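> I would like to see how this sequence folds:
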Amino acid sequence: MTRSASPPLSGEYDYLVIGAGSAGCAVAGRLSDDPTVSVAVLENGGPDDHYLIWTPVGLAKTVVKPGPYNYGYYTEPQPALDGRRSYQPRGRVLGGSSSLNGMVYIRGHRKDYDDWAAQGCTGWSYDDVLPYFRRSENNTRFAGTANPWHGTDGPLYVNDLRSPNPFCQYFLQAAQQAGHTLNDDFNGAEQEGFGYYQVTQHNGERWNAARAYLHRGKTVDGRYNGGRHNLHVLTGTQALRLVFEGRRAVGVVVSRDGVEQTLRARREVIVSGGVFNSPQLLLASGIGPAKHLQEMGIEVRHDLPGVGENLQDHLDIVINTQLDSTDLFGATLRGGLRLLKEIRRYRRQRAGMLTSNFVEAGAFVKSRPELDRPDLNLVFTVALIGNRNMGSRRKLGHGYSGHICVLRPESRGVVRLRSPDMREAPLIDTRLMSAPRDMETLIAGIRIMRDVMNQPAMKDLGGREMKSESFVSEESLRAFVRGHADCLYHPVGTCRMGPPSDPLAVVDNELRVRGVEGLRVVDCSIMPTLIGGNTNAPAMMIGEKAADMIRAAAR
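The predicted structure follows:
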C-alpha cells in the first residue's frame, strides 16, 4: 500500500488520549462509544497492519531488538545482575506492547486487587474490577454459557491455543508426577496449579488492543474506516509536552512529519504512554520531583515527588534444555524445512506452529506453603530462550525452556529524564534484586521447576540441561542467578494511584493527576503494586474502568 504524506491535523477534540497501547486503545475506544464526543488517540509509531504482528510467532522477530515496532529500551547497569543492562521491549505501534507480547491472558490474583483497596484505592477491589475484565472479554470457550468469571461479547477475543505443542502435555504430566494439581482456568475461581494459558487470538491471529478497540474507528488517513467517525487515530505523532492554562491541562504539543503542532482538548487530556513514557511526559511538562526538574532545566509546574518512582517488574530466570526435535523451535536446517511446511499450513488453515505464542503452558505456585496466594509463575516455553550469555541461536539448536518468575518482588526502581526532549529515551533503573528477598524467592522457584523437569514424563524424552554446573552448589546457583536473571517485561507503578495520605501517589482513585486539572493517567503505571500475572489484560481493564469514570465526570 502506498502511503502519502500525513494530512494536517484537526486542532481540537473533546478528549486527547496520548498513547495507543493497551490501556490507551481501550479508553479511547470506549469514550468514542458516545457519538456526540470526538476522541483523538495519538501514537508515536505506525499502523499495526504487518504479518509479523498479526502472525503469533512473529513476536520472535519484533520483541528481540529495537525496530520499527519496538522502542527497545535498556536500563542502567544493574549491580545485582553483574552490571548487566536489562533489555526493555515496549511497543511503538498501534496496540502498543499488545502488538509484541506473548498474548497470554492472565488477570492476576483476586487478592492483589483487594490489597489495592485495603491500601486506600477505593473502587479497585477484585469485585470492583471484575465487571471490566468481563466487559472487555470475548472468551469463546465459554460462549453460550453463564460464567461468573468470564465475558463472551467484549471486543477482546480470548481463545484456547489452536495447535498446542505436544511437549506442553509432557510438562503437565511431569507436574502431576511431582505432586502438583492441574488448573484449566487461571482466571477462574482459583489461580494455583499447572495448565495451558489462554491467549488473545482470533482465528489463529494475534488480537491486539488496536484490533479490539480502534480498528472499528477511522484513522486520520482513512485506513480503518469502520463507520466511527468521531474516533481519530493519529499515527506518527510524537507528544513533546503538555499544554496548560493555569492549573488545567488543555492540550499537547506534538511533532508530526517534523512539524510541531498543538492539539487541544475541550474536556480532558489522558496520558496513556505506558510505564516509562507516561512519567517521562509528565516530567517533561514540569510535573514531578522539583529537584530533578530543576536539574533538567524544566520549569516546575507542580512538585509531585512520586512521578517516576515505584517502578516494579517481575524478576525472571530461564533454565534451558537442548533436545533435537523439530516439534520444538530452533534455528537449524531441519527446523527451517519444518517451518516452511508450517507456513503453508498456516496460510491454508490458520493452524499449526505459527499460531504458537511460545509460552503455551505454565503454573502459579507458592514458594512457601504458608502463603495466602502463589508468589511464583512457572512458564514452559517451546524454544530455547535466554540472555546473550546463553550463546547464539544457531548454536543452541532445538529445545525447551522453563521460566521462573517472582510475582511480587520487593525491589523498586525509578524512571527519570535523560533530557527534556521526549524524543530521547528516558533513564530507567529497575534496581532488580536490590531487595534480598527476591533472590531467595527466585531460588525457591528454580528448585520447584527443576523438580518438575526431572520427572519421568520430561526426563525420559532425553535432552541436555544447559548450565547444569550452575546447580551443584548454593554458591554456583546464586552466581547463575546474578549472571542470567532479568525482568519479564511487565513494568508497572511509576505514576502510582493512592489516597491523599500517600506522599508518593501521583494519581487519585479516579486516575486524576494530583495538583492539576483536566489530566489523567490511564495505563499500568497507576498500579500501586504488581499483580500476580501478565499485565496486558489488566491494562485493558484499567482503560475500560477509566472510560466510565471519565464519562461520569462529564455528566
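> alpha carbons only for contacts and neighbour counts from here, please
Noted.
> going along the chain, name the helices of the stretch 151-300 of the chain.
With helices called from DSSP state H, counting those that start in this stretch, the stretch 151-300 of the chain shows them at 166-177, 209-213, 274-284, 290-295.
> quick check: the most far-flung residue of the chain relative to its centre vs R348, distance?
Distance to the chain centre peaks in the chain at D460, reaching 35.5 Å (criterion: CA atoms, centre = their mean). Going from D460 to R348 by CA to CA, to the nearest Å gives 35 Å.
> for comparison, sequence B:
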Amino acid sequence: MSSTFDYIVVGAGSGGCAVAARLCEDRSARVLLIEAGGTNRKLEVKAPVAFAKQFHSKLDWDYWTEPEPHLNGRRIFSPRAKMLGGCSSMNAMIYIRGNRLDYDDWAAAGADGWSYTDVLPFFKRAENNDHLHDEFHGSAGPLNVTRITADPVSLALVDAAAQAWKVPHNPDFNGAEQDGVGQFDVTQRNGMRFSTAEAYLRSGRKPNLTIRTRLQVTRVLIRKGAAVGVEVTDSRGRLETITATSEVVLAAGSFNTPALLQHSGIGPAGHLRAMGVEPIVDNPAVGEHLMEHPLVYLTYELAGNHTGLFDAEDTRHLKNWLLHRRGKLASNVAECGAHLRTDPVMAAPNIQALLAPAFFYNHGAMSWDRPAATVGLSYIAPRSRGTVRIRSNDPTRKPAVTYNMLSTQSEMDEMIDAIELARTITTAAPAQGLLGAEITPGAEVRSRDELAAWIRTTAQHTYHPSCSARIGAPGDGVLDTRLRVHGVEGLRVADASAMPTITRGNTNAAAIMIGERCAEFIRADHSYEQISPTTSEATA
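The predicted structure follows:
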C-alpha cells in the first residue's frame, strides 16, 4: 500500500467526504481519506428513527465535557460519530443551512468571501433536492435532500405552533426566510439515512481515492513550516508515517481537529509546553471560541388515541421498513420545527423549536410509559464560548472540552422567554385533544427563577459543536479565509470548527459547504481546473 499521496484528508465526516471526493475529480491527484472508525453500514445508522441507539456504542467517540460551570457543574454527554460519514451518519438528518445573516456577519467581521451570496452556490452544488426547485436549491448535487411523510401528531403540532406563537407556515427554511413553522428537509433517500459517505464516497468511480479506516491520526508532520504528512496508529498501536506531497486537510470535527493541531505543536504555546508538546506555531486561538446550541425539552403526554412514534419498535413497523423503506422507522423523530424570535426587534431567529411525535429526553436515554410529544428548544443565537484543550502529550487521549454554555444572564433570559412562549402551544385549537399533561418541566415549575433552576439542572446541547479552529486573524483565529492554518503551509481545515461563529440551525449542511469550498480553494491554489458553480448559479 502506498505511503505517499498528493492529498491527505483526516476524517471522513461531513466536510472530509466532500473535500476528498471533489479533489478526486482531478484524476491525476492521489487522495487518501483517513477515518478513525469503520463502516456505517449498520441498522441503527440506516434506519432514521434509531439514531440515538448509536450513542455510547462503538460508533461513538463518547465524549463527556468537563464540569460545566453554568450548568450546576454537570458533565455533559457529547456524542461524536466514529465511522464513515461522521456525524452525518449519526445526526437527526435535519437539513438547515442557517440564516442569511450568519454568513453576512462572517463577512462583515473580516471573513472575506463568506457572505451568504458567496456560500449559496456551494450549498446548491452539494444538493440534490427532490422537491424544491428554485433559485435557492440544487438538483444535481451528490447530497439527497427530501421530505418524509410526517406523523399526524407532528403536523398537528405545526398547526398549533402557528396559531399559538403567531408565526407563519414556512414551506422552506432554507429559502427566502428562515422564520416560521413547518416540516424539515432531511438527508434521506428511499426511507434511509443518506450520509456524506453515500453522497460522496459511494457515488461514481474514484480510482484515485484511497480510504483507510480504523486508523487514528496522532499528529501532523511539519517540516520547515510546511505540513508534509501525518503520523497514524492502528487498532494494535502500530505507528506509521504517510507523506503528503501537496496538502493535508483536517476534517476531524470540532473536538478532534483542534486537539490534533495542538498535538502537532500548533496552539497556545504555554499550554502545549505544560502538556509536554514542543510548540511550532504559537496560536492561542486553537481550541478557543468553541460554540454550541443549548437545548431543553418540553414534553407532553399525548391525549386520546394519538400514538406518534410510541410503538415504533413494534415488529410490524420494522417489517414495513425492511420491506418497503417506509413507516415509523423512516422518521427522523424531529420531523417538524420552527424558527422564532423571542423579541420581535431581533435581526434573526434566536430559537429553533424541534417538534417531535415522541418522548425524547436526555439524548433519548429516558423513556415514558405512554405516548408523548416533545417540543425541543434549541438556543441558536448563543454568545458563550468554550474551549478544547489536550490533557497530555498522549494523542490517543481525548481532550478536555468545556462548552461554558449559558454563561450570560441575557442568554438565560432568552431561554426562559422561549419556554414561556413554547408553553402556549397547549392553548391553540389544534392542540386540544392532542396534548395532555406536561411531563417536563412539569406544572410545578412556573416562575422564572424556577425555570432558570430547571434549565441549569437539565439543559443539554443540540449536537452542534463549532468554531474551535475558526477563520480569523492570527491570534484571534486559526485559519485564513481560504481555510489555511496560520503559520503552516499546506495545512487546511474543512469542518465545523472553521466557522467564525455558529450558524442559526443544524450545522451539518454548513460543514458540507465548507468541505466543498475547501476543495475549490485547493484546486485553485494548485492550478487545477476549478470546479466553481456556474455563473448563473453563483448569481442566484
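> hang on, the earlier thing: from the helices of the stretch 151-300 of the first structure, which stretch is densest packed?
Mean neighbour count (mean count of other CA atoms under 10 Å) peaks for helix 274-284 among these, with a mean of 27.
> return the list of helices and strands in contact with it.
strand 237-245, strand 414-416 (3 or more CA pairs under 8 Å, 6 or more residues apart in numbering; DSSP states H and E).
> against the second structure, where does the longest one fall?
Spelled out, that is strand 237-245 of the first structure. Using TM-score structural alignment, the residues of the second structure aligned to strand 237-245 of the first structure are 215-223.
> gap between that stretch and the chain center?
24 Å (CA atoms, centre = their mean, to the nearest Å).
> please apply the same query to stretch 192-199 of the second structure.
Relative to its chain's centre, stretch 192-199 of the second structure lies at 14 Å (CA atoms, centre = their mean).
> show me what the residue farthest from the centre of the first structure aligns to in the second structure.
Checking TM-score structural alignment: D460 of the first structure goes with G433.
> for its match, helix, strand, or coil?
Here G433 of the second structure is coil, with the state taken from DSSP: H, G, I helix; E, B strand; the rest coil.
> between the helices and strands packed on helix 274-284 of the first structure, which one is closest to R514 of the first structure.
strand 237-245 (14.4 Å; CA to CA).
> what's that closest one packed up against?
In terms of contacts (3+ CA pairs under 8 Å, 6+ apart), strand 237-245 of the first structure is packed against strand 39-42, strand 248-256, helix 274-284.
> which one of the ones you listed lies nearest to A118 of the first structure?
A118 of the first structure lies closest, by CA to CA, to one member of these: helix 274-284, at 23.2 Å.
> Provide the aligned range in the second structure for the closest one.
Counting by TM-score structural alignment, helix 274-284 of the first structure pairs with residues 253-263 of the second structure.
> mean deviation, the matching stretch versus the first structure?
Once fitted to the first structure, stretch 253-263 of the second structure is off its aligned match by 0.3 Å on average (mean CA distance after the TM-score superposition for the first structure).
> about what we covered before: quick check: the match of D460 of the first structure touching A303?
Yes - G433 of the second structure is in contact with A303 according to CA atoms under 8 Å; the separation is 5.6 Å.
> show me what contacts the residue farthest from the centre of the first structure?
By CA atoms under 8 Å, 6 or more residues apart in numbering, D460 of the first structure lies in contact with nothing.
> all helices of the second structure, in order?
For the second structure, the helices defined by DSSP state H cover 14-23, 43-46, 100-108, 116-126, 152-165, 196, 253-263, 269-274, 315-324, 409-423, 448-458, 508-525, 535-538.
> distance to P284 of the second structure added to those helices, as a markdown table?
Shown next, in a markdown table, are these (distance: least, CA to CA, whole Å):
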| stretch | distance to P284 of the second structure |
| --- | --- |
| helix 14-23 | 24 |
| helix 43-46 | 37 |
| helix 100-108 | 20 |
| helix 116-126 | 28 |
| helix 152-165 | 43 |
| helix 196 | 32 |
| helix 253-263 | 10 |
| helix 269-274 | 7 |
| helix 315-324 | 50 |
| helix 409-423 | 26 |
| helix 448-458 | 29 |
| helix 508-525 | 23 |
| helix 535-538 | 36 |
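> tell me which of these sits nearest to S367 of the second structure.
helix 448-458 (15.4 Å).
> which residue range of the first structure does the closest one align onto?
By TM-score structural alignment, helix 448-458 of the second structure lines up with residues 474-484 in the first structure.
> now that stretch on the second structure. Mean distance?
Mean deviation for stretch 474-484 of the first structure: 1.3 Å (mean CA distance after the TM-score superposition for the first structure).
> may I see the buried residues of that stretch?
Under the neighbour-count criterion of 16 or more other CA atoms under 10 Å, stretch 474-484 of the first structure has L477, R478, A479, F480, V481, R482, G483, H484 buried.
> and of these, the nearest to H232 of the first structure?
Among those, H484 lies closest to H232 of the first structure (CA to CA), at 43.4 Å.
> against R344 of the first structure, how distant is the closest one?
37 Å.
> related to what we said a few turns ago, tell me the buried residues in the match of strand 237-245 of the first structure?
Quick answer for stretch 215-223 of the second structure (16+ other CA under 10 Å): L215, Q216, V217, T218, R219, V220, L221, I222.
> mean deviation (superposed) between it and the first structure, please.
Mean for stretch 215-223 of the second structure is 0.9 Å (mean CA distance after the TM-score superposition for the first structure).
> outside of that stretch itself, list whatever touches it.
Contact with stretch 215-223 of the second structure is made by 10, 34-37, 227-235, 260-261, 263-264, 395-396, 488, as judged by CA under 8 Å, 6+ apart.
> from those, list the buried ones, please.
Here, 16+ other CA under 10 Å leaves 10, 34-37, 227-233, 260-261, 263-264, 395, 488 buried among these.
> ok so, going back, turn the helices of the stretch 151-300 of the first structure into JSON lines, including distance to R464 of the first structure.
Listed next are these as JSON lines, based on distance: least, CA to CA, whole Å:
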{"stretch": "helix 166-177", "distance to R464 of the first structure": "15"}
{"stretch": "helix 209-213", "distance to R464 of the first structure": "39"}
{"stretch": "helix 274-284", "distance to R464 of the first structure": "38"}
{"stretch": "helix 290-295", "distance to R464 of the first structure": "50"}
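> out of the ones you listed, flag the one nearest V414 of the first structure.
With CA to CA as the criterion, V414 of the first structure lies closest to helix 274-284 of the helices of the stretch 151-300 of the first structure, at 9.4 Å.
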